Every structure is written in C-alpha cells, then in structure tokens.
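Enquirer: Pasting a predicted model and its sequence here:
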Amino acid sequence: MSSNSTTANQAPPTSRRGLARVVASSTTGMALEAYDFLLYGSAAALVFNKLFFPAEDPIVGTLLAFLSYALGFFARPIGGLVFGHFGDRIGRKPLLIISLVLMGGATFAIGLLPTYAAIGVWSAIALSALRLIQGFALGGEWGGAMLLVAERVPARRRGAWTSLPEAGIPLGNLIATGVLAVLAATLDDDAFLDWGWRIPFLLSAVLLVVGYWIRSKVEDAPLFVEAHEQAEKAVAEEAPARTVLREHRRELAACASARLTENIVYYVLTAFILVYAVERSGVDKSVVLNALVLANVIQLVATPFFGALSDKLGRRPVLLGGAIGTAVWIWIFFWLLDTGSSPLVFLAMVGGLIFHSALYGPQAAFFAEQFPTRVRYTGMSISAQVTTVIGGAIAPLIAIALLGAFDSSIPVAIYVVTVAVITSIGVGLAKETHRRDLATMHDTAG
C-alpha cells in the first residue's frame, strides 16, 4: 500500500454542480442520522424513562431508558460490516439509500408507538427493536456518506470538503434540539409527556423524503467505479473485512484511537448533560436545550473550520489539539454547569463542542486516507462503529453510574481525561496522512 504517496494529489474531475449535489446528499444523510439517533438520546433522558420504562426510582427509569439507547450502538458494528462489505463490492450509493430509508422509517415509527400504560412491556420491546434498526442502518451510513465526497476531491482540500457533510451532524442535532426546545417552551410538562414528544419523531419523514430525493440523483465516485471494474476482471478476492483485519490492523488502531474521545465526549455533552444539569444542578430544561441549540450553531462553522485547518497543518496536530483541549475543558465544563447560571451553561456547551469539532472535523479525511479503495468502506466502518460501541454506547451509562455512586462530577471528568490520553497516544503514534493520494493507494494496495 502506497500510504506515503504525495505526488499525485488530484482526484478524478467532478463538476462543481455535481460535487455540490454529492455534498448535499451526504450532508442530508448525516443530518438525518444525527436527528434520528440523537433525538432518541434526548428523549431517553426526558421522556422514555417515564413513558416506556417507569420505575419508582427516577434514576432506575433513566438508566433503563439509556440501556435501550445503548442497544442501537451494539447494532452499529453489524451494520458497518454488512454495509461495508456490500458497499465495497457493489457500490456506495445503493447501500446508502437503504440506510437512509431504514433510519428514517424507524424514527417515524417510534413516534407512533403506544406507551407502557397502553400495552405494558411490549411498548419497551417495540421501542428497543426500532432502536436496533436505527443502529444497524447508522452503522453503514457514516463511512459511505464520507466516501461519496472523499473519493472525488484532491488531497489538498480533502479535509475541507469531507468536513462539510460531517457538519450534518450538528445540523441534525440542531434541528432535533431546536424542535425539542420549541416544544418545551410552548407546552407544559403534562402536554409534552402526553403527545408533544411524538412530534419530532414524526417530523423525521421530512428529512427522509428530502434525503432520498437528493441521494437518488448521485452516482458513485469515478475512483470507486474504476477500482470496481478492475476487481471484476481479477481473481475473486476474499471478504473485505478479512482483508482489513489481516492487512490493516495498524490503521484500524489509529482510527479507533482518534474516534474514542470524539464519541465519548459528544454523548456526554449532548445526552448526559440533560441528566446532570436538569436533575442534579437544577438547571431549567429549556435552558439546557437552548444551550445545545447555540452550541450546535457554532459547531456548524467549527467543524468545517477544523477540517480545512487539517489540510494546512495536518490531521495529527488538529486531532491532538482537540484531545488535549477536551481533557482540560471537561473540568471547566462541570464547574460552569454547577453554577446554575444560564450564560455559563451556554459557555460550557459552546466550549465543549468547539473542542469536539477539532476531533471530528478532520476525522473523515483521516479515516479515508488509511485504507485502499477496495476495502475503504469496510475499514472506515469497522474502526468507527466498533469504537462507537465502546464510546457512545456505554459513555452515558458510565457517566450516570459514576454520578450515582459518587454524587460528584469529578469521576466523570477523570473518565473523559483518561480516554483523551488514549486518543493522544494513538494519534501521536500514527503517520501523517493529509497529502496521501487515494487513487495511488488503490493502485498499489496489496
């Protein structure tokens, strides 16, 4: 594998209009992903613990709700393997359309579910099943959506271009938290719990229709089409997952370490904060949701900024800056929340998501530069989704458990600092990749 190639930094040409359509397709899919998946996390903290997992102890109900939240993460590696395998074999586009429909359909169905009061335990079972479908679909979305862009653009701008669809994550989260904030401000608690919580889930149909329409008009990158044609003429190859696990273990480790802190800190900031700030620090729910809205607006700009910065400075310096900054800010973050001051709660969220953007902005480009074309979808999906189980699935659970056991934010901060150290070591040991040519990697990959 010519991982050190720096001479041929030109991707196959794509018209400006065609590239804009591709970016819009990937961005819309990522926005739907964030809207669907992170809406569930917010609802787990505010609604599901009461309507689907009732318990005498509020902490127990919340913990059960977050356990159902974690189920989706455990389905993501399976989705990553399935979508990665077929995405490397038959194309990125058809698999991305399937993932979009599964994600949007499952979220819409959640909005129609009867609660525990109506059908008992079957409500929790149905909710968990839909959560598994969400996770399975999302496991294949990120890698493919990023590759639609990464395999079309030159290395010198890859960080900037791939960070645009990555900004779909704060966009989707912004839409979800914005809808929740409007509902929280206009409905009393009884109305919100009775029917208001269903509205944002049903609204996912809008993103689904728009995303499907745009994505259906996008084709796979010429780089992949050429590699696919060459593979069809060659002797049958082994499964992409087996190739990745045998030949690219070092690259998998580099990606996993880069992903770890990004995932954990994101779900601590966007999901656990609703438990910590509202139930422990006494901050009004609408203040927290409005702080999430403002922070995600800023992250819409910060994510592309750090992606573009990684084109100039390299992926490693920006990723390391994000990890070290997170390790420092987490202490300030909890101190600001404990004040109960609305402006300081806003500052806590904004600072946290800015450092998260430094971890996330360069991520798609960094991952794509680790694997040759014939296994790139699989390699990106495995490294991203397996790490997400370790990070996103259990991060809120660990944070809630630590808070319950010690009644203090200090153990939670130590937890975040620990993973930030792991990320710093892993990224520090990785090779710089911001000038690698994806086409040459394909040509000489062994």
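Expert: Received, thanks.
Enquirer: Going by C-alpha atoms from here, please, whenever you check contacts or count neighbours.
Expert: OK.
Enquirer: isn't residue 185 right up against residue 286?
Expert: Yes: look at residue 185 against residue 286 with CA atoms under 8 Å: they come within range, at 6.7 Å.
Enquirer: Which one of the two is surrounded by more residues?
Expert: residue 286 (16 against 13; other CA atoms under 10 Å).
Enquirer: ok, so what distance separates the more buried one from residue 101?
Expert: According to CA to CA, to the nearest Å, residue 286 and residue 101 sit 31 Å apart.
Enquirer: Following element in sequence after the strand or helix carrying residue 288, please.
Expert: Element membership of residue 288 [criterion: DSSP states H and E] is helix 285-313. Sequence order places helix 315-338 as the next helix or strand after helix 285-313, per DSSP H and E.
Enquirer: other SSEs contacting that next one?
Expert: helix 249-267, helix 285-313, helix 342-360, helix 410-429 (3 or more CA pairs under 8 Å, 6 or more residues apart in numbering; DSSP states H and E).
Enquirer: so which of these comes closest to residue 24?
Expert: helix 285-313 (14.3 Å; CA to CA).
Enquirer: ok, back up a step: buried set for the helix holding residue 288?
Expert: Within helix 285-313, the residues scored as buried using 16 or more other CA atoms under 10 Å are 285-312.
Enquirer: Comparison target, given below:
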Amino acid sequence: MLRLVQGIAIGGEWGGAVLIAVENAPPGNASFFGSFAQLGSSVGALLSTSAFSLMSLFGDEAFNAWGRRVPFLASAVLVIIGLIVRVKLEESPVMEDVHKEQETKGETKLPVVEVFQNAWRTVLIGVFALATATGGYYVVTSFLLSYGTGDLHLSESMLLNGLTLAAFLELLVTPWLSWLADKVGPH
C-alpha cells in the first residue's frame, strides 16, 4: 500500500518537475531542461543500488538484521532536501501569466477541475500510456533482486552491479538524447 502511495506521489512530483523545468527553459531547450527530472530515477537507482551493495558487504546476517534499513533511513536526507526545494520554489513565468489573466478576467478556476471536465479521456489515455511505458521499468527494478536471487539463483552483487550500470548509462544517455531532441526535433 505504501508503494502505491509513493508511486502516486512520485508521479505527481515528477510531472510537476518536468513542467517547471520546461516552462523555465530557454527557447529551444525544453527537452533538455525537462530531462533533468527524469535523471532523478537514474540517480535514485544509483544511490539505492550502491547503498544496498555497500550494506551487503557486511554479510547476510547483518544485512537482514539492520543493513537493509540503513538506505531507507538515509533517504530521509533526500526527503528533507526535496521539501526545502518545494517550499522555496517560485511559480514559473508561464504560471504567473495564467494567474494574471485569471485576475484580469475575475476568474478563479481550478485547473485540475477544468482538465477533468474537458479532457478526462485524454487524462485516462495518458495515465495508461505512462503506466505501460514505465511499468516494466519499475517491475524489473523492484522485483529483479528477489526473482534473480530466489528463482534464478543469480548472485545478488551481480544483479546490483547490473542495475547500477544500467542507471549510470541512463544518466549519461538521457540528457544527450534530450539535447538531440531539441536540435533535430520539430520546432
């Protein structure tokens, strides 16, 4: 249940982060700036697999007794950093223009209500498309260790190293492809 709540929260924060980055990007750089929100996934994977690899060095008994809790407790630092950024974050110029326009017209609409009234089908298509596109990634990263070690009898360190390498490659490739999208994509 907590994973479901976490997923919904991350989905909202990720979308908001992309929107803020894109709205504040210089002209012609929206894809590149928007890609930095996606890097949170690969940086998080690097941090988590590295932390679990480090904790597994203490042996199975120590890992099961206390080592597996250390990375989760350490993530509290990231939560605090995220809260500080969130509290200090200002509206983008695009959103400020929307607020000014609403004030001029005397409107105080809730955009989320308007979206669900006028475009609920598009919202559902987006939700299911995103679930399909990212679902496999999260299933693999969530269950790979237990399936790989328990059913396939693979080394836990090999699987963690593989996940770490994949996250590192994603960290390198995502900004480059996003930069490329700005340069050769539709304008």
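Expert: Yes, it's here. Owing to the predicted nature of the structure, the values given are computational and were not obtained by experimental measurement.
Enquirer: Name the SS class of residue 434 of the first structure, please.
Expert: Of the three states, residue 434 of the first structure takes coil under DSSP: H, G, I helix; E, B strand; the rest coil.
Enquirer: Which residues are in contact with it?
Expert: Shown in contact with residue 434 of the first structure (CA atoms under 8 Å, 6 or more residues apart in numbering): 155-156, 158-159, 310-311, 314-315, 365-366, 369.
Enquirer: Excluding chain neighbours, give the residue nearest to the equivalent of residue 115 of the second structure over in the first structure in space.
Expert: Mapped onto the first structure by TM-score structural alignment, residue 115 of the second structure lines up with residue 244. Leaving aside its sequence neighbours, residue 244 of the first structure sits nearest to residue 379 (CA to CA, 6 or more residues apart in numbering; 6.0 Å).
Enquirer: In which helix or strand does that neighbour reside?
Expert: helix 376-388.
Enquirer: In the second structure, which residues correspond to the helix or strand following that helix?
Expert: Using DSSP H and E, the helix or strand that directly follows helix 376-388 of the first structure along the chain is helix 395-406. Structural correspondence for helix 395-406 of the first structure: none found in the second structure, per TM-score structural alignment.
Enquirer: follow-up on the earlier one: I'd like the helices and strands packed on helix 315-338 of the first structure as CSV, with distance to residue 170 of the first structure appended.
Expert: Shown next, in CSV, are those (distance: least, CA to CA, whole Å):
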stretch, distance to residue 170 of the first structure
helix 249-267, 11
helix 285-313, 5
helix 342-360, 9
helix 410-429, 21
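Enquirer: Can you say which of those is nearest to residue 230 of the first structure?
Expert: Here helix 249-267 is closest among these (CA to CA), at 24.1 Å.
Enquirer: Flag every buried residue along that closest one.
Expert: By neighbour count with 16+ other CA under 10 Å, helix 249-267 of the first structure contains the buried residues 251-267.
Enquirer: What residue in the first structure is paired with residue 49 of the second structure?
Expert: With TM-score structural alignment as the criterion, residue 49 of the second structure pairs with residue 177.
Enquirer: now do residue 161 of the second structure
Expert: Aligned partner of residue 161 of the second structure by TM-score structural alignment: residue 290.
Enquirer: my guess is that match meets residue 178, correct?
Expert: Yes: at 7.4 Å, residue 290 of the first structure counts as touching residue 178 under the criterion of CA under 8 Å.
Enquirer: With the second structure overlaid, how far apart is the helix or strand containing residue 245 of the first structure on average?
Expert: Assigned by DSSP H and E, residue 245 of the first structure belongs to helix 240-247. Compared with the second structure after fitting, helix 240-247 of the first structure has a mean deviation of 2.4 Å; criterion: mean CA distance after the TM-score superposition for the first structure.
Enquirer: Flag every buried residue along that helix.
Expert: So helix 240-247 of the first structure, judged by 16+ other CA under 10 Å, has buried residues 240-241, 243-244.
Enquirer: Pull the number of nearby residues for the counterpart of residue 18 of the second structure in the first structure.
Expert: Using TM-score structural alignment, the equivalent of residue 18 of the second structure in the first structure is residue 146. When counting by other CA under 10 Å, one arrives at 28 neighbours for residue 146 of the first structure.
Enquirer: does residue 237 of the first structure count as helix, strand or coil?
Expert: coil.
Enquirer: For residue 196 of the first structure, see how far away it is.
Expert: Distance, residue 237 of the first structure to residue 196 of the first structure, using CA to CA: 52 Å.
Enquirer: Between these two, point out the one with more neighbours.
Expert: Between residue 237 of the first structure and residue 196, residue 196 has the larger neighbour count (other CA under 10 Å), namely 18 against 10.
Enquirer: Once you drop chain neighbours, what's closest to the more buried one?
Expert: residue 183 (6.8 Å).
Enquirer: Give me the residues contacting the one helix or strand that neighbour maps to.
Expert: Assigned by DSSP H and E, residue 183 of the first structure falls within helix 168-186. Outside helix 168-186 of the first structure, the residues within contact range by CA under 8 Å, 6+ apart are 27-35, 38-39, 192, 196-197, 200, 285-286, 289-290, 292-293, 296-297, 299-300.
Enquirer: okay, and the helix or strand following it goes to which residues in the second structure?
Expert: Using DSSP H and E, the helix or strand that follows helix 168-186 of the first structure towards the C-terminus is helix 189-191. Across the second structure, the stretch matching helix 189-191 of the first structure (TM-score structural alignment) is residues 60-62.
Enquirer: Quick one: average offset of the matching stretch versus the first structure, please.
Expert: Looks like 1.2 Å for stretch 60-62 of the second structure (mean CA distance after the TM-score superposition for the first structure).
Enquirer: Off-centre distance for that stretch?
Expert: With CA atoms, centre = their mean, to the nearest Å as the basis, stretch 60-62 of the second structure stands 31 Å off its chain's centre.
Enquirer: again with stretch 255-262 of the first structure
Expert: 12 Å.
Enquirer: Check the mean deviation of that stretch from the second structure.
Expert: Relative to the second structure, stretch 255-262 of the first structure is 3.1 Å off (mean CA distance after the TM-score superposition for the first structure).
Enquirer: contacting residues for the alignment partner in the first structure of residue 182 of the second structure?
Expert: Under the alignment by TM-score structural alignment, residue 182 of the second structure pairs with residue 311 in the first structure. Neighbouring residues of residue 311 of the first structure by CA under 8 Å, 6+ apart: 156-160, 434.
Enquirer: hmm, try it at 7 Å
Expert: By CA atoms under 7 Å, 6 or more residues apart in numbering, the contact set of residue 311 of the first structure is 156-157, 159, 434.
Enquirer: Of these, which is the nearest to residue 123 of the first structure?
Expert: residue 159 (43.2 Å).
Enquirer: now for the closest one: what does it line up with in the second structure?
Expert: In the second structure, the residue paired with residue 159 of the first structure according to TM-score structural alignment is residue 31.
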